[in-house]
Each structure stands twice: as structure tokens, then as C-alpha cells.
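Q: Any chance you could fold what I've pasted below:
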Amino acid sequence: MLHLRAICPAERTDAVLAALKAEPGVTHVVLLRGAAVDPVGDVVEADVAREATDQVVASLCDLGVDRDGGVTLEQIDTALSDAADRAEEAAPGDGADAVVWEELLARTGEESRLNATFLSFLTIACLLTAVAVVTDSPVTLVGAMVVGPEFGPLAAISVGLVLRRWDLVRRAALALAAGFPVAMLITAVGTWLGSRTGLFDPDLALAGHELDFVFEVGPFSLIVALLAGAAGMLSMTSAKSAALVGVFISVTTVPAAGYAAVAAVLGQWDICLQSIAQLAVNLVGVVVAAALVLALRNRRGQVRDLGRPLGNG
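A: Sure thing, here's the model as predicted:
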């Protein structure tokens, strides 16, 4: 279940309570009159079954609560209540299959920002890939996959395409378009310094070894990217968030970028170009599959207009 808190003008409180009571998936309704200071108003709290959340939020936004007050949602890890059990049973569908569109939009919007944290993680992931390449270490490569933050913007592009939120698409595309070149450039500089200082032997760095699959583009590259994109979006739109770790490990987006930087410094342009092609295949495959999964879950009439601009915080 999700915990909902709404701050609403006093003159709309009765309408908000009526909207909550009309939804069978809502329970534990609490009213605190005059408790809100900024913005001024009443505070209404409730626990909502995940599969009923989207309809409840839509009802509150139709009353203007999002404009003149505020609506927040928090995940409830444990709820010991017969009333909560009845609410979940009464709500249509299954909680694991429900898509809370406002939650998804807020989450992908947050993860699609081009900022110092995103660039730092992406750069570290590419540098780890460079270390994995010159040491022929699959374990280090897996670490680079897990550290890489690129799935956030990829998911954001998919959400933006399905919901026609072009502002989200532009922001996520900018994060990827700026982030990968910066990370690859820093990785190239690090590789050049390592080769010049004797940290590794350039002649042996790209010799045939266990990591060649990173730049070997083939039909399975696209298949894996499609499956990873589908699994990632299913994870983000359900309560199965732990599956995202498997998604990170399965696709070679960051490894391909790091491999391309190393190959470019060492003058192996064929490997560099193959790695870039691998990167492109993975990026496109993940976005296409994630968008298709989300489109299939975007049933007619399920999504209201989510047209508010994305926040900057």
C-alpha cells in the first residue's frame, strides 16, 4: 500500500473526504483541520491500495488539490490492519501489476537529470570498465555495470514517449548525450596516462580475452537489450524493484562506452567503432522495449493528463 497525504483548502476538505471514502481501496482516513501552515489548509491522510492509487490521485487533482495544496505519496513497507487487508481485496486488480503514473513520472524525472552525481557515477563506471579491460577482469566489468546510472534516463525517455512528455524526453536525452561523451573523454585521459606511466602494457590490453563480447555486436546484443528494457520497465512500474540489479548487469551500455574509450586511445579503431555500435544497439533496444511494455500497460482511460512541468528539485 501507499500512504497518501493531501493538503487542501478548508472549503474543499469535505469534497476530498468524499472522494476518498468513495474509493473501496482507501482506508485509515485521518483529518487534521487547520494543521497545514504553508500552504494554509487542512491535512487529510489515508492509506491507499496500490492498484487504486492512480484513480485516487486523479480525483484529488480534479479537485485542484495539487494546484492549491499538495499531494504526497510514500511506500508502506508493513501494514498490520484488517482494514488495510480489506481495502487491498476490494481494490480492482493486483497491486504488483498496478502502475502509479504520478509516481513513475516523478521517479523517472528525478533520475533523468544531468547533474554532478549522474556524471560522477557514469564516469566511475566507465573508468571501472577501463580497469576491467586492461586487467581482463569480468568481475570488475560487472561492478561497472552495477555502478552505471544510465538506465534512469533510458527509462525516462520511454516514459516520455508513451505519455508524450517531450520535456522529459529532452531532459533524459540531454543527460545521455552529454554524460557519455564526458565519461568517455575522462576514461580516455585515464587510459592514456596509464599507458604512458607503464601502469599496463598497451600491446596486451586489447588482446583476445574474456571481455571481447562487449564489442562483438550481433543479434543477441539486441535480444539482450530488449529483454533488459522490458524487465527494467516492469520492475519500475511494479513492486519488484530488486529486479533492476539484474537489468544493470545484463546490458553492456557502460562497458561498451568504456571499451570504446580504451580502444580509441590505443589506436584500435575497429574495436572502438564496434563498441560504439554496441552502445547504440543497447541504448535503442532498452528504450524500445521499455516503451512497448509501458504502452501495453497504458490502457485506455487509465492515464489522465500528466501535463504539469517537471520540478527542478
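Q: CA atoms for contacts and neighbours, from now on please.
A: Will do.
Q: which residue ranges form the strands in this structure?
A: Listed in chain order, the strands of the chain (DSSP state E) span 2-8, 26-37, 40-48, 70-75.
Q: Show me what the shortest one is in contact with.
A: Yep, that's strand 70-75 we're talking about. Outside strand 70-75, the residues within contact range by Cα atoms under 8 Å, 6 or more residues apart in numbering are 1-8, 57, 65, 103.
Q: Please generate a structure for the following sequence too, so the two can be compared:
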Amino acid sequence: MLHLRLIVPADLSDEVVELIGRTVGTAHVVVLAGAARSPVGDVVMCDVAREAGDELIGALREMGIDDCGSITVENMDLTLSKQADEAERAAPGESADAVLWEELSEVTHEESTFSATYVAFLAVATMLAACGVMLDNTILIVGAMAVGPEFGPLAGISTALVQRAPRLVARSLWALIGGFAAAMLLTAGFAWLMDAFGLFDAGMVTAHRPNTGFIWHPGWMSFVVALLAGVAGTLSLTSAKSGALIGVAISVTTVPAAANAAVAFSYQDFQQTWGSSEQLLANLGGIVLAGTLTLLIQKALWRTSRRAVNGR
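A: Alright, predicted model coming up:
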């Protein structure tokens, strides 16, 4: 269930309550007349089944409640109520399959911001991966992939394409391209510093690396893995049953490929630099493609499900 808290102008309060009442899957409607002070208005609260939440939120936005008042949505972990159980049964579809597009847009917007913290996380992850490729250590590679925050802007691009939001596409692309450019530049400097201290050397780049050599040898399997990771990551964002992206991050080689490209470039090994760059681009492209297709399929299936229920 979702909990909605609305601040509504007094002259729209009855219309909002009526909208909530005729929306399938709602329960526990509360109206506090004149309770809001900033902005001034009534406070209207209700609970709604997740699978009916997107429709209700969309209708409230069409009324302009987000402009003249406010719409706050919270996920409820536990609701003990017979009325809530009946509301969830009445709502079409399954809650785990429902996509809250407003929530998804907000999450991906926040995760797609080019900020100092984002660049710091990506740079640290890339430096950690650089240590992993130089030492041929898969544990460090896995750790670096788990730390990397790059799935945020990748999901932002997919969401923006489906929602036809060009500004979010541009914002996410800037975070992705600018973030990796900064991280790779810092990692190249890190490699030079490690070489100065005698911890890295050119022989480590050209040495046979059975555990991490795949990073700069892209192939169709790299693209297939990226596609699967993109599907899993998108489902983890949209599903009510999953919110963790660490498992997805471990499935792809974006950060390690960027790290290997930066280190190889610092030692003028342009063959590895190019191979790693191809690996990076294949993974980024595969994730965006899979994420976009997953969202489109979810959107189509949900529309079909709702039409089937409404046509009964």
C-alpha cells in the first residue's frame, strides 16, 4: 500500500475526495479541514494499493494539486486493515508489477545528477578497479563494480526515453559521460602516482592476466551480459519487491573497463585502451537498450492489464 498526504485548496477539497472515492484500490480517507498553513488549505490523506497509485497520482496532477498544493507519497511496509485488504484485491494487477512513473522519474532524476559526490564515488570505484586489473585480482574488481554509481544515469536515460523527457536524457548523458571522463582522468593520474611509488609498472599491464584479461577483450557475450544486467537493474528499480542494485553492478564491467582503459593509456598501451573502451561502450549501450525495452514492455503490459480489468 501507498500512503498519500495531500495539501489541497479548500475549494478543490470535495473534488479530490470524490476522485479518491471513485478510484479503485483506495482506503482510509481522512480530511483535515483548514489544517494546512503553508500552503493554506485542507489536508487530505488516504491509502491506495500500489497498482492503483499511478492512476490516482496522475489524476491529481491533472487537477493541478502539485501546483497549488502538494502531493506526498510514502511506501507503507505494514497495513493491518480489512478495508486495505479489500482495496488491494479490488485493484487491477499485482503490486510487484506496478510501475509508479512519477516515483521512477524522481529517483532517476536524483541519481542522474553530476555532483562532486557522484564523481568521487565513480573515481574511487575506478581507482579500485585499476588496482584489481593491475594485480589481476577479481575480488577488487567485484568490489569496484559494487561501489560504482553509474547505473543511476543509465536508468535515467532509459526512463527519459520512455517518458519522452529530453531534458532528463541530456542531464543523464552529462552525468554519465562527464562522470566517466573525470573518473578516468583521475585514475590515469592515480596510475602515474602509483608508478612513481613503485607500486605499478608497465610489466603489470602487458602481463598475462587470466582473471581480468577479459576486460579489454569485448565480444558478443559482453553485450549479452549487459542486456541481462540492464533488465535486472530496471526491474529492481520498478518493482516493489527489490530496491538493491549491488547484484546488478557486479554483473557488468563498466567501471573495470574504464579503469583498464585509463591505466593502459597512462602506459601508452593503446591496444588495451581501445579494447577496454569498446568493452565500456558495449556495456553502457547494452544496459540502456535493455532498460528502455524493459520499461516499454512493462508499460504495455500494464496498460493491457488495466484495459482487461476495466472492460469486464
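Q: For the two chains, what TM-score is obtained?
A: Remark: TM-score between the superposed chains equals 0.94 [TM-score structural alignment, normalised by the length of structure 2]; 302 aligned residues with a Cα RMSD of 1.4 Å.
Q: Farthest pair within the contacts of strand 70-75 of structure 1?
A: Spatial extent of the contacts of strand 70-75 of structure 1 (Cα to Cα) is set by the pair 1 and 8 at 22.0 Å.
Q: picking up where we left off before, among the contacts of strand 70-75 of structure 1, which one has the most neighbours?
A: Among those, the one with the most neighbours (other Cα atoms under 10 Å) is residue 8, at 30 neighbours.
Q: Please report the distance of it from residue 114 of structure 1.
A: 33 Å (Cα to Cα, to the nearest Å).
Q: all helices of the stretch 151-300 of structure 1, in order?
A: 151-163, 166-196, 202-205, 219-236, 244-250, 253-265, 269-297 (DSSP state H, counting those that start in this stretch).
Q: Any idea which residue is closest to the centre of structure 1?
A: residue 152 (3.5 Å; Cα atoms, centre = their mean).
Q: Enumerate every residue touching that residue.
A: Here residue 152 of structure 1 is in contact with 108, 111-112 (Cα under 8 Å, 6+ apart).
Q: Checking these against structure 2: which ones persist?
A: Retained in structure 2: 108, 111-112, out of those (criterion both residues aligned by TM-score structural alignment, their matches' Cα atoms under 8 Å).
Q: got the strands of structure 1 as a markdown table, with distance to residue 118 of structure 1 columns?
A: Output for these, formatted as a markdown table (distance: least, Cα to Cα, whole Å):
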| stretch | distance to residue 118 of structure 1 |
| --- | --- |
| strand 2-8 | 28 |
| strand 26-37 | 35 |
| strand 40-48 | 33 |
| strand 70-75 | 24 |
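Q: tally of neighbours for the closest residue in space to residue 237 of structure 2 that isn't next to it in sequence?
A: In this structure, residue 237 of structure 2 finds its nearest non-sequential neighbour in residue 243, 5.8 Å apart by Cα to Cα, 6 or more residues apart in numbering. By other Cα under 10 Å, the residues close to residue 243 of structure 2 number 13.
Q: Does residue 243 of structure 2 touch residue 234 like I think?
A: No: counting by Cα atoms under 8 Å, residue 243 of structure 2 does not reach residue 234; the two are 9.9 Å apart.
Q: Now do the helices for the stretch 1-150 of structure 1: every range, in order, please.
A: 13-21, 50-62, 65-68, 82-90, 101-111, 116-135, 138-147.
Q: Am I right that residue 148 of structure 1 is in contact with residue 125?
A: Yes: using Cα under 8 Å, residue 148 of structure 1 is in contact with residue 125, at 5.2 Å.
Q: what do the two both touch?
A: residue 254.
Q: Which of the two has more residues huddled nearby?
A: The neighbour comparison of residue 148 of structure 1 against residue 125 (other Cα under 10 Å) goes to residue 125, with 28 against 25.
Q: Now the more buried one: closest residue in space, sequence neighbours ignored.
A: Here the residue nearest residue 125 of structure 1, using Cα to Cα, 6+ apart, is residue 144, at 4.4 Å.
Q: same check, this time on residue 192 of structure 1
A: According to Cα to Cα, 6+ apart, the nearest residue to residue 192 of structure 1 is residue 265 (6.2 Å).
Q: What's the one you found aligned with over in structure 2?
A: Aligned counterpart of residue 265 of structure 1 in structure 2: residue 266 (TM-score structural alignment).
Q: which of the helices of the stretch 151-300 of structure 1 sits most buried?
A: Across these, averaging neighbours per residue (mean count of other Cα atoms under 10 Å) puts helix 253-265 on top, at a mean of 29.
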